[in-house]
Every structure is written in C-alpha cells, then in structure tokens.
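Undergrad: below: sequence and its predicted model.
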Amino acid sequence: MITYNPLLCLDFYKTCHAEQYPKGLTKMVSYYTPRMSRLSDTDKVTLFGLQAFIQEYLIEAFNDHFFNVPFDSVLKEYTRVLGATIRTKGVGEKRLRELHDLGYLPLQIRAVPEGTRTNIKVPQIEISNTHPNFVWLVNTIETMLSCTMWHTQVSAEVGYRYRKIVNEYAERTCDDNVVRARLLGDFSMRGQESVESATKSAAAFCLSFLNTATVPAILWLEHNYNCDCSKEPVAYGALSTEHSVMCSNFAVDGDEVTQIRRLLCEVYPHQSFSMVSDSYDYWNLVEKVLPQLKDDILNHDGFISIRGDSGDPVSVITETVYRLWDIFGGTVNSKGYKVLNPHVKAIYGDSITPQRCEQIYSLLEKNGFAINNVSLGVGSFSMECLETIESDGSKQYNPYTRDTFGIAVKATYAEDADGKPIMIFKNPKTDTGHFKKSQRGCCRVVKTGDGYDYVDGLTWAEAQDSNELRTVFRDGKFEKQFTLDEVRKNLHGGTF
C-alpha cells in the first residue's frame, strides 16, 4: 500500500483534468470494463480485488495520508511535487482544501459481486460522485484502480483455468472425497515483479486452490476478505527441502540415505514433507536410494513427496509415479484407478503450464492412475504468460497485461447543475475493430442465460432498478463486503 497522498498516485495528466471539464457539471459516471479477450477460449473475466482496492487505497490510504494529515502538510507535498515537475504549483489548492474539509471521499462504487465472471464488454464496476463539487474525483482514481486490479483478475482467471482441468480429470479418476483444491499450488512468488504483485496474484489463485508457497497471500486475504487461517481453510503451505539443504547434507554425509532417514525419523517423524530429489541423480535416488529406506518410509507418520526439479516435467513426474508404484505399491480406488501407498507421492513444482498439466493427467489416466497421486506447482510463468500451440505445432507465448482483457475505465454520463442528463461516449473511426468504443450513458447490468449482459443509454435514474451493479462503497465507507468463502462460492457455482 502507498505511504503518501493518494491524490499523487496517478498519471500526471489526471492532476489537471478538474479544470478541463465543462463548467457546471455536478455528476460524473464512469465504468470499469473488460472490453475484449485476447485468449481464444476465454469470454468471461472474474471480478476480484475491488474490495481490497477500496480497503487499502480508498479507505486506509486516503485516511492515513490525506484526511488525517494537516492540510498544510498535504498542500506542501502536493505543490512541491507538481511545481517541480509539470509546473502547476498551486493549481488545485481550492478543490483539495474542499475535499480535506469534507473529511471523506465523496464517491459511490457499485459492482457485480466479487468472484462473479462477467461476459466481455459488460461493465463490472461503476464509479460516481455523491457530492456535486467533486466530479473530478471519479476518474482521478482510474489509474490506481486499473494498475491495482488487472493482474489480480488475470491470476484469478489463471487459477480458474487450472481448476477446470483438475475438475475434469478428478471427476473421472479420483474418489469423490479427494479435495480437488489441494491438487495444485502456487509457486510463483520469487518470479513476480514485486512482493505486492506476488501477494495479490497468489491470493487470486487461491480462489480456486488451497496450496500456496506465498505466505503474505494469506495475510492479504485475511486483511481484505474477512477470513482467518486459524479458523477456516484460507490456504496452506508445505514443509519442503531445497537444494541448499540437500547439497550441504550430501557434502557432509557423502550420501543421500543418511539425510533422508534423518528427515523421516528425526526431523519430521509425524509430518508430511516434500523433498527436492534431483540435486545429483534423480533416477538413482528414486530407484536405488528409496528402496533402501522403504521400511522407514512405510513406518513414517505422514507421506514424503518426491520432487523433481529439472528435465521434462511431464515425463519426470509420470515416470516417478509408475516407479513408486513398483516399489511401494498401493490400492485401486472406487473408480478403478491406482492410488499410491499413502506414504509416498510425486510432486513437480516448476514449469507446469496448463498444457503440461493436461498432458500429465492424461498420461496418468491412460496408464490407470488417479491424478491425486501427484501434486503440481504453478510458477510465475503461468501467472504472467499463456503458452499456446499453433496449428503448425509451433509455440506462441502471450504475456498477460492489462490489454489481455482490454480493461479500461471510461466516463459515459454526466449531469449539469439542473440535473440535465449528458450522454458521453467515445467511438473512434480509426478503431476499425470497435475495441475502444465505450458505453453511452448509464448502464444496467442484467443476468442472462450465458452470464451477464448490459443495457446502456440510460439516465442515472433509469439505471437504478433491476441492476446487478450493487453499491459496495459510499462516502468513505463500505456498504457491502464479501468473505473469502463467498467469493469462492460465487466463482465456483456455490461449491469450492
């Protein structure tokens, strides 16, 4: 979260728009809309992150760094920064003072419920001013809103994509009591742009799965989505070794048996853990070292996950399952698929794209194994890029950006001092694909058989009834908040 006046957390040009609007406007309405999809198989986008944005920026940041700070200090910083950069020292003092004296943020935000997947081109968020003197505030928050939410929403879609794959194969190969939300996990933190980006991205992924390596994602969800990891399943981490552990012990012991036995019998005798196993010779460890430790593994109060970390993930993890079956055996579940002895599993925590995930599950199913024999980890690549296979077999990489779903905030409606409706819209003739065409006037969002649609061209009064956009924030306070459990159920049709 920012530690300075949020009215300086924007593009430079936003600071001068108040003077540029037509005189006499008393109301402005803007909509946040995913305008397109660059993913051929995705025509809906999950709304997630708005509640956190409101909490961290519109409430906490504005209270801590604007309203609760002496106005002289606010003005001094504001004029110093702008005066030294775009030569607008002093511009905006009157409106800043009016807002500071008001003591709250005079905005109303309406939105579809968090966790809802709306169709492309359907507005997800509506922003309007509640005080006639603060038309300029509506689009002032656009920059913060856009850059805070787009990656969070993309990561929610990434998690949803993987969950659909898991559901498909688990339905066919796993007993019904297998917790599908535990079959994949987020391993992305170290590869993301920042701690903040990694935290929000992992939290969004946790709408579909319970496993994460990103500790602050849990704290972020607790802070913003009314949950408590000590009382409910927010997300879970895992005990695991890393190469520094494996290599330093090998340097001391001269073998791998000693360390693995110590992990099983001394360090984690009553806990499950994952062990990176390819520091030297992965298949030697699987085929020769593990059999030496068979009794220790079978007597262990938990399971050990054998983790590959190099080579082709598809062949490594599927072959590992087959060889662990040969060594430790297992059972056949109610759907006729093999399940490894509960003391062993296979895990691969890197390079698991949606395509590789499907390939792994398909091979396991083909060879008679349930998919809950493996745990897969989704890294930063998949949180930030989608790999696609072209018709000629070549691979294309599509990095996720704000433009993946063409997310934008556009003003579409205003009123003058007499309350006269003013319909605003943009429709560039040079935009031949009509990608940048905006809504016109106020919008009413409605449910349809295919999800959601909208009607535009309405006045503010006409758009109030039977609208799926519901008020969540008004005049500096929440009017509606969602729990993590509610968001998950909204996304997954009532179940998680």
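TA: Great, that's in hand.
Undergrad: C-alpha only now, for contacts and for neighbours.
TA: Noted.
Undergrad: burial of residue 239, as a residue count?
TA: For residue 239, the number of neighbouring residues by other CA atoms under 10 Å comes to 11.
Undergrad: er, residue 456 I mean
TA: 15.
Undergrad: contact partners for it?
TA: 439, 440, 441, 442, 443, 444 (CA atoms under 8 Å, 6 or more residues apart in numbering).
Undergrad: in addition, the following structure is provided for comparison:
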Amino acid sequence: MATQYPAGTTGVYSYIASRGGKFDFTQFFGLQMFIKEYLLRPVTKADINIAEEILTAHGVPFDRSRWDYILETHGGWLPVKIKAVAEGTTVPVGNALVTIENTDPECFWLTTWLETAVLRAIWYPTTVSTQSKYIKNILMNYLEKSGDPSTIYFKLHDFGARGVSSMESAGIGGAAHLVNFMGTDTLTGVLFAREYYNAGIAGFSIPAAEHSTITSWGRAGELNAYSNMVTQFGKPGGIVAVVSDSYNIYEACKMWGTGDLKQQVIDSGATVVIRPDSGDPVEVLPKMIQILSEGFGYTTNSKGYKVLNNVRLIWGDGINSLSIQSILRMMVDQLGWSLDNFAFGMGGALLQQVDRDTQKWAMKCSAAKVNGEWVDVFKDPITDSGKASLKGRVTLWESGGEFETSVSKPTRWTDKGTEWTEVLNTVYWNGNLHKEFTFEEVRANSMK
C-alpha cells in the first residue's frame, strides 16, 4: 500500500463519519472496546512471520521491512494517534466522529491500513446504540404523555443474544444497547460493559418462562404451569414474565384473570408480565388487554390513561421501531392505555439487522503531507454526490449542543458571544490508551 502514495508522502490523515442513513444522528460508542482488545498489545516478530507467510501465498504485496521497522523502532506498538468524540455523545450525521493519523513519517501508510478494523469497530456498536437511542426517544415521548418517565430504562429489553452471528457481536451490540437502557437478557453485553468500561452491573432481568417450561406441562396442565411460575417467583414487589401463547393467548388471559390463578397473582404481591409471542400485535394486544382488564380491573392515572392492576404485557416478537410506533398509536393514542402497561423485547432487529449501510459509514483520507506540505485529499464522484468526502485536517467542533466539522474553528455566531470548542479527544497514542471512559460517563454523555 505504501508504494501507491505519491513520492515524498510522510503523513496521512483520515476521518470516520456517518454520511446519512436511517437516522439523522449517531450516538457514538464502542471504540474503546476495540482499542483495549486489539491495540494495547504490540506487534511481534511471530505476527510478522505469519503475515508474511499468508499474504505472500495469498498473492498480495507484503513489505516486511515496514513492519520490522515498527518492531525495531517502536517495540511493535503502532505509531498512530486516534482522536474521537466522547463515547455516548449524540452527533448529527455528516460529522467526523474519529480522526486517525500516523505519528512517525516512515509509517504514513499505517493510517489507512487500519481502516477495515477500526471502521468495523465503530460502525456496528454505534449503529446499535443509535437505533436504541432512537427508540428510547419514541418511548420517552409516550411515557411523558401517558405514564411514568422514570420507567424508561426497562421499556426496551434486549432479546438479541441468540440472533447474532457471534458471541463477540452479542457482547459489543449488547453493551451498545445498555448505553440507553438497563433491561437485557444478553448477559454477554453486561460482561463487555464490565470488561471494557469498568461498569458494575449495567443490565438487569427478571425470572421468565419460555415455551418449553410451559408446554412441558402439556396442554391440559397449562394453568398449572402458570400457577407454578407464580409459586416459584411471585414475591411481593417482584416481577415475573410468563409466555402465554403456546396454545390460545385469549384463553390464557381468561385463565390469568379468573379463579384461583387470579387470586394467587394478587396474593403474591408480584407483578406478572404476560408475554404473547405470535400474531399481529395491533390486533392481538387490544383483545388481550380487554380480557385482562375485565379480570383484574384498572385505574386511571393522573394523565388520564388506563393502567392495569397486577399485570403488565411485553411484546417481543418482530419488534422494531416501526412496529413499536404502530402498537403505541393503537394502544395509547386510540385506546387510551398508558405505556406503563407495556414493555418491548427486541432481538435480531436490535443487534443483527443493521449493517454498514444503515448509516452509510465511511473512513476517508482527507489530508496528506507530501514533500513537507499538507494537501487536501477528497473524493467527489459525479455519479453519487452522497459519497463526496471532507477536505483537510478536519475535526469536530461543538457549541451549545450544535456540532460542525471543519479544519478551523467555526466563526458562526461568534458575534453573539458563542464559543466553539474542539470535542475530539485523543484516545490512543503510540500504543497507549490516552483517554478512558467509564460506562457511567458514557451513559451521562448519552443524556446530554
């Protein structure tokens, strides 16, 4: 790669940005995981030997001397500087979130050599976190309208562990969701938040039935299966979730709301969360809540919306941002039920149904130092103006919640006394983690 640059090149400066996509903002997260896992250990002679063997056989050029130079001069540590916006920060699309440049003029080629790994390390967790934040905004609007906003952190539960391509994806994506919420069944996400961001217990769950633990009682024993869940886990002030659509969800709701099972729920002092797992939620939920309200009754809160007694509902099948909005328009806007009655579980759509194009991620070189002078580098394809890239040694500036990407400090609003501040922190420099974020700090940044 080095020989493809102009003679006299000693510096390469690149940035990473979302060029647009499904959401008009991004919530930056995940770079620290990559740095800790992959960049805080030096390249070794054994690594270089393996690379030489494989790449030579693979048929691509491999200049061993350049890696030997890094080993001999820098002890195997990568001579690059990475700057990034604070993790958890929400920034409009089109802005530089990360910049990378070499710190040794002999290693100018290293900047773009890192592109594949660093871009992948950023686009996935940031896109998951962004989608999670987008849904959080929807849910918060409905809670402010109809219920208790303090319950927001448990309104979107991560059901995605078994729907991703790897355990590492579960950990990275699961931690990204926990930037915005605290409900998760993806325990790997809790572990990654702990490992890479010094979190305590970042996510929580509750006892919950699955289909096998209900259907193993047989259809004739369905009521006994439900009763057993309340017996085992129904404690005063506790919450227990029970999947109830293994056979007939409407008959199950009648079981819950009548006779001994109803009284058992009431006497337990617990809240039972009934989970349907099939069908069209806009059709199923109104019928369910009608049956449950006839059984348990409901109150009307101070905002004028109905809240069930003793029981709640969670929908976790086929959930995405659009289906959540459809459900809330029906249940809250049309039928007058508070969002306090509902929670959502999101699996594959949360952690797996995203890709680099969801937010049109790219890492591009914007400046190069050639023969001692920095020159602008950019692309501007005539066939797609959306792929035009930024020019120069750009950075990210912030003022009063507004962001702008440019080489020099913006002059906009300075006549009003507005001060712009560069907000890209140096997070990695020549083998060292230069700035570390705790998960507490990430969450605090996400709420600004």
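TA: Cool, got the structure. Keep in mind that this is a model prediction, so the values were computed, not measured.
Undergrad: coming back round to it: residue 305 of structure 1: which of the contacts of residue 456 of structure 1 is nearest?
TA: Checking the contacts of residue 456 of structure 1 against residue 305 of structure 1 with CA to CA, the nearest one is residue 444 at 51.1 Å.
Undergrad: next, the mean deviation of the helix ranked longest in structure 1 compared to structure 2.
TA: In structure 1, assigned by DSSP state H, the helix with the most residues is helix 142-173. Taking mean CA distance after the TM-score superposition for structure 1, the mean distance separating helix 142-173 of structure 1 from the aligned residues in structure 2 is 1.1 Å.
Undergrad: can you list which of the contacts of residue 456 of structure 1 are found in strands?
TA: The strands, defined by DSSP state E, take in 442, 443, 444 from the contacts of residue 456 of structure 1.
Undergrad: so what's whichever residue in structure 2 pairs up with the first one up against?
TA: Applying TM-score structural alignment, one finds that residue 442 of structure 1 aligns to residue 393 in structure 2. By CA under 8 Å, 6+ apart, the contact set of residue 393 of structure 2 is 13, 14, 366, 367, 376, 406, 407.
Undergrad: now those in TSV, with distance to residue 359 of structure 2?
TA: Below are the contacts of residue 393 of structure 2 laid out as TSV (distance: CA to CA, whole Å):
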residue	distance to residue 359 of structure 2
13	22
14	18
366	20
367	23
376	25
406	21
407	23
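Undergrad: quickly find the element holding the residue nearest the centre of structure 1.
TA: Nearest to the mean C-alpha position of structure 1, by CA atoms, centre = their mean, lies residue 204 at 2.6 Å. Residue 204 of structure 1 belongs to helix 195-205 when assigned by DSSP states H and E.
Undergrad: mind reading off the mean deviation between the helix or strand just after that helix and structure 2?
TA: Where DSSP H and E defines the elements, the next helix or strand beyond helix 195-205 of structure 1 is strand 211-212. Compared with structure 2 after fitting, strand 211-212 of structure 1 deviates on average by 1.1 Å (mean CA distance after the TM-score superposition for structure 1).
Undergrad: and the helix or strand that strand 211-212 of structure 1 is followed by, how far from structure 2 on average?
TA: Following strand 211-212 of structure 1 in sequence order, the next helix or strand is helix 215-224 (DSSP H and E). By mean CA distance after the TM-score superposition for structure 1, the fitted helix 215-224 of structure 1 averages 0.9 Å away from its aligned residues in structure 2.
Undergrad: equivalent range in structure 2 for helix 215-224 of structure 1?
TA: Going by TM-score structural alignment, helix 215-224 of structure 1 sits over residues 187-196 in structure 2.
Undergrad: what of stretch 325-333 of structure 1?
TA: Per TM-score structural alignment, the counterpart of stretch 325-333 of structure 1 in structure 2 is residues 293-301.
Undergrad: how far does the matching stretch sit from its chain's centre?
TA: A distance of 36 Å separates the centroid of the chain from that of stretch 293-301 of structure 2, by CA atoms, centre = their mean, to the nearest Å.
Undergrad: buried residues, it. List them.
TA: 293, 295, 296, 297, 298 (16 or more other CA atoms under 10 Å).
Undergrad: about what we covered before: and for the helix holding residue 204 of structure 1, what's in contact with it?
TA: Contacts for helix 195-205 of structure 1 (CA under 8 Å, 6+ apart): 48-49, 151-153, 155-160, 186, 188-190, 192, 212, 214, 216-218, 220-221, 383.
Undergrad: buried subset of these?
TA: Buried, going by 16+ other CA under 10 Å: 48-49, 151-153, 155-160, 186, 188-189, 192, 212, 214, 216-218, 220-221, 383, out of these.
Undergrad: what secondary structure does residue 105 of structure 1 sit in?
TA: Three-state call for residue 105 of structure 1 (DSSP: H, G, I helix; E, B strand; the rest coil): coil.
Undergrad: which residue lines up with it in structure 2?
TA: Under the alignment by TM-score structural alignment, residue 105 of structure 1 pairs with residue 78 in structure 2.
Undergrad: what's the separation between that match and residue 39 of structure 2?
TA: 8 Å (CA to CA, to the nearest Å).
Undergrad: okay, and the common contacts of those two?
TA: Common neighbours of residue 78 of structure 2 and residue 39, counting by CA under 8 Å, 6+ apart, are residue 431.
Undergrad: neighbour-wise, which of the two wins?
TA: Comparing residue 78 of structure 2 with residue 39 by other CA under 10 Å, the one with more neighbours is residue 78, at 26 against 19.
Undergrad: quick one: that one and residue 431 touch, right?
TA: Yes. Residue 78 of structure 2 is within contact range of residue 431, at 5.7 Å (criterion: CA atoms under 8 Å).
Undergrad: need the overlap of contacts for the two.
TA: By CA under 8 Å, 6+ apart, the residues touching both residue 78 of structure 2 and residue 431 are 39, 42.
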